[in-house]
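> quick one, fold the following:
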Amino acid sequence: MSGIRILQIAHDHPDFTPGGTEVLAHGLARALDATDAVDCSFLAASTSLTRPEDSPGGLGVHGADYLLRTGRYDRFSMARCDGTDWIEALARVIAAQRPQILHLHGLDRIGAEVLPVLRRLAPQARIVMTLHDFQMLCANDGLLTTSDGQRCAGPDPERCRSCVPAQTGASHALRRAHLLALLRLVDLFIAPSQFLRDKFIAWGIEPVRIRLLANAVAPLAPVAESARSRPDRFAYFGNIAPHKGVLTLLSAAQRLAGAELRIDLHGGLLHPEPEFAGAFAAALTAAGPLVQHHGGYRREELPGLLQRCDWVVMPSLWWENAPLVLLEARAAGRPVICSGIGGMAEIVADGVTGLHVPPGDAATLAEVMGRVAGDAALHRRLAQGQRKAQTPEAHKGFVKEHLEIYRSLTRRTAA
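Now for the predicted structure:
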């Protein structure tokens, strides 16, 4: 089998920002590099917050990985505003690695202009991009929600203007046209969910250029089956943010006052708006002893935290795509109670590996949690469904499918 050289590029490193995109991209890179006849490197953007010793545009290293320091960045246009030194730094990586495949995991902070730069630096390489989020579609932090928190059907210049009023409708239209023009340089897109794939097709990407490939998480440390006779421990994992539905969960907890159950919140309250911070503190107090907020956690702590819970709750108000926490719950055999929308509804099969609830419906969420807390048979059945859905070979198959995509693209180049 002939060898193949790959460069994976992400907007951050999981050791600095352990988000889903960072963890999945880095895990894929490491698994590929461990495969025979594959040489895979990883390049991540870094900021002054995580690497203050690096100068903007400079190139650093972190273990076996490259770090490309980014500076000022315009989130609306997805453009870097920190000069051009980064191009020379990127050229050094390309010259050293000579990649045949350039696999990007989004454009945030790296900047959309990286696409023509990569095409110039490595004209024979094929460019792949995994669409992990909606940043390109939505200038409102990629959330696809309106300014009043409602889910958005999709980008439209005038509708987008209501969320980002500092930009005219024409500016929103030009943003879309500019990004689509640059994205023509991508040979193939990968979509982890059908929901996200449909959104990008509606936005303007040709269906033939977007391949559906569900994410799979690298194996965690083993998590044993729950031995409790009452499956009454619920856990939330993720940032404490409005769109994550945390206030809905706390409202449900208030309705469950006096019930025999426990809810643990694992996640940091990162740079919140004062209004939300106040609302969260008040709701946490009102929820009383049923709920404990433990703050952020390191990923290596996750198996132990999952071991101590029976159910994972994800009451997100926005569409989501392929949340890492749901894949981690699957790997641990923990049933999920989640909003039955977007990519969540694809990962969690209602009644098979978990349960769906309407987003923002605290009364229904409370009713479901109260009911399942005493149903050991249901918990056992859903937990078995989770373990069947995540076999030990799942991540190996995920890596293999990526290699098949890469080899197909390189054969097309050779032809």
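
> contacts, neighbours, all on C-alpha from now
Will do.

> which helices and strands sit right next to the strand or helix carrying residue 22?
Assigned by DSSP states H and E, residue 22 falls within helix 20-33. Identification of packing neighbours for helix 20-33 by 3 or more CA pairs under 8 Å, 6 or more residues apart in numbering; DSSP states H and E yields strand 4-10, strand 38-46, helix 324-332, helix 394-414.

> what angle do the last one and helix 20-33 make?
Put plainly, it is helix 394-414. Between the direction of helix 394-414 and that of helix 20-33, the angle (axes from the mean of the first three to the mean of the last three CA atoms, to 10 degrees) works out to 70 degrees.

> what's stretch 335-345 in contact with?
The set of residues that contact stretch 335-345 without belonging to it, under CA atoms under 8 Å, 6 or more residues apart in numbering, is 193-196, 310-323, 326, 329, 348, 353-359, 379, 382-383, 386.

> now the second one, please; I'll put the structures next to each other:
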Amino acid sequence: MHVLVVHNRYSSAQPSGENRVVDEEVGLLRAAGHRVEVFERRSDDIAARSLLSKAAVPLLVPWNPSVRTELAARLRDHRADVVHVHNVFPLLSPAVLAACADAGVPVVATLHNYTQVCPPGTLHRDGRACTECVGTATSLPAVRHGCYRNSRLATVPLAVSLAVNRRRWWSGVERFLCISAAQRDVLVRSGMPAERLTVKHNFVPDPGVGRKDDGEHLLFLGRLAEAKGVPLLMAAWDEIAAGGGLGVPLVIAGAGPLEREVTAWAAGRDDVRYVGLYDPEQCREAVARSVAVVAPSMARETFGLVVAEAMAAGVPAVAAAHGGFVELVEDGETGLLHRPGDAAELASRLRRIAADPARNREMGEAARRRYEDHFSPSVGLRRLEEEYRAATAGRSGDGEVPSPTRETSTGSRRETGVSGDGGSR
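Reported below is the predicted structural model:
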């Protein structure tokens, strides 16, 4: 097939799981013999703009007319079988959907987060879950709270874009690809067309390296932010340390707004190592040397790449029992789940995962098998091809479009606590 991938790349200042997913899907499709082209904008380019041009960027968030003209012309000259849309914020805008309609090309859109119903895309505010904008027509609560970058002014373009483009999204996309059933449930409850929402989990490349022994540390790998559960992890680890520790250190790798706090907390301790940002190879090696990977997110993760990466390396995870994590981690089988926001239970699960090396190895082996069955590149390729065929069949009427279901190939959704990040803007 001829596929055109549309994506606004996030800033390179912080590693983006979404950028990685897009790049890996493009590589996977090309390796399988598909013709894949990319139509993109880069948020990094904003810094080089003139002051006037920078000031105009918020005006382009709801609608960028030049993008519509450029993309429509490209599709006329090099018609694709399907356009796969990922992120359109801030430089592309939903004008890409109009361009595809102009050219009569069907659209598939991956929903990496909750931006269809929440301006910042997290369903998280002030340390707690928030659904005030879900099901509303205007997203005024987000503006009132300044949910994007703690700024009412910065939130306005996102809220406007949601309000004026809602129907365009719903009518202009043949297939919405949710990356977890938990995410799909939230979006269906918000009023999005259920018949166009299907679940296609992210895949994770085989790391080529797996755990060979019992592991030498527990690992947190991600953005240093409250929503990722960093303060919760610090509190749980302090409780563990007060009880004598686990015999292995906690390694924290990443960057973000809490970097100063994490650096100060880890300073002078033998049981904690803050290592800053790891490159991809360092990440793979650190995961493979882990007793377990820890993912204590407060926000409702739409998937959880770090957990899937741990599974690929044969390493169990300790994760919050909400969002996409409950579709990745089989509690007691491939890892352990804890009540979201409960530091004492997180501490208990960390003690348990480290206390029995033989059982830990069994969970790691089960995690690897689950990865091969559900989150490997071969599964990811098959699901992409299925959705592209469904989208083109739906547009042409040449075939029957399979109906998305709430249940997925990974089994029925099991969830404890709050229902329902692939990340925020």
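
> residues in the second structure matched by the helix holding residue 22 of the first structure, start to end?
Following TM-score structural alignment, the partner segment of helix 20-33 of the first structure in the second structure covers residues 17-30.

> what about the helices in the stretch 301-415 of the first structure?
With DSSP state H, counting those that start in this stretch as the criterion, the stretch 301-415 of the first structure has helices at 302-307, 324-332, 342-347, 362-372, 376-389, 394-414.

> to residue 207 of the first structure, which of those lies closest?
For those, proximity to residue 207 of the first structure was assessed by CA to CA; helix 394-414 is nearest, at 16.2 Å.

> still on that earlier bit, what's the average distance of the helix holding residue 22 of the first structure to the second structure?
Mean deviation of helix 20-33 of the first structure from its aligned counterpart in the second structure after superposition (mean CA distance after the TM-score superposition for the first structure): 1.3 Å.

> how about stretch 395-403 of the first structure?
Superposed on the second structure, stretch 395-403 of the first structure shows a mean distance of 1.5 Å to its aligned residues (mean CA distance after the TM-score superposition for the first structure).

> which residues of the second structure does that stretch align to?
For stretch 395-403 of the first structure, the aligned range in the second structure is residues 377-385, judged by TM-score structural alignment.

> corresponding residue for residue 311 of the second structure in the first structure?
In the superposition onto the first structure, residue 311 of the second structure corresponds to residue 330 when matched by TM-score structural alignment.

> list the contacts for its match?
Counting by CA under 8 Å, 6+ apart, the residues that residue 330 of the first structure touches are 353, 386, 387, 389, 390.

> count of residues packed around the nearest residue to residue 333 of the second structure once chain neighbours are set aside?
Counting by CA to CA, 6 or more residues apart in numbering, residue 333 of the second structure lies nearest to residue 363, which is 5.4 Å off, once chain neighbours are set aside. Here the number of neighbours of residue 363 of the second structure (other CA atoms under 10 Å) works out to 26.

> now swap in the one 10 residues further on and tell me
As a burial measure, the neighbour count of residue 373 of the second structure was computed by other CA under 10 Å and equals 13.

> what's the distance between the equivalent of residue 106 of the second structure over in the first structure and residue 414 of the first structure?
Under the alignment by TM-score structural alignment, residue 106 of the second structure pairs with residue 126 in the first structure. Summarising the geometry, the distance separating residue 126 of the first structure from residue 414 of the first structure, computed by CA to CA, to the nearest Å, is 11 Å.

> these two: which has the busier surroundings?
Neighbour tally, residue 126 of the first structure and residue 414, criterion other CA under 10 Å: the higher count belongs to residue 126, 23 against 7.

> just checking, that one touches residue 411?
No. Under the criterion of CA atoms under 8 Å, residue 126 of the first structure lies out of contact with residue 411, with a separation of 10.4 Å.

> intersection of neighbour lists for the two?
By CA under 8 Å, 6+ apart, residue 126 of the first structure and residue 411 have no common neighbours.

> just the buried residues of stretch 59-69 of the second structure, please?
Buried residues in stretch 59-69 of the second structure, counting neighbours by 16 or more other CA atoms under 10 Å, are found at 60, 61, 62, 63, 64, 65, 67, 68.

> surely the third one meets residue 157?
It stands for residue 62 of the second structure. Yes. Because the distance of 6.5 Å satisfies CA under 8 Å, residue 62 of the second structure is recorded as touching residue 157.

> returning to that earlier point: buried sites along the match of stretch 395-403 of the first structure?
377, 378, 379, 380, 383, 384.

> so which residues of the stretch 101-250 of the second structure form helices?
Counting by DSSP H, counting those that start in this stretch, the helices of the stretch 101-250 of the second structure are 140-145, 152-172, 181-189, 230-242.

> looking at these, which is nearest to residue 9 of the second structure?
Judged by CA to CA, the one of these that comes nearest to residue 9 of the second structure is helix 152-172, at 17.0 Å.

> which other helices and strands contact the closest one?
Counting by 3+ CA pairs under 8 Å, 6+ apart, helix 152-172 of the second structure packs on helix 51-60, helix 95-103, helix 140-145.

> residue 204 of the second structure: which of those helices is closest?
With CA to CA, the closest approach to residue 204 of the second structure among those belongs to helix 95-103: 27.7 Å.
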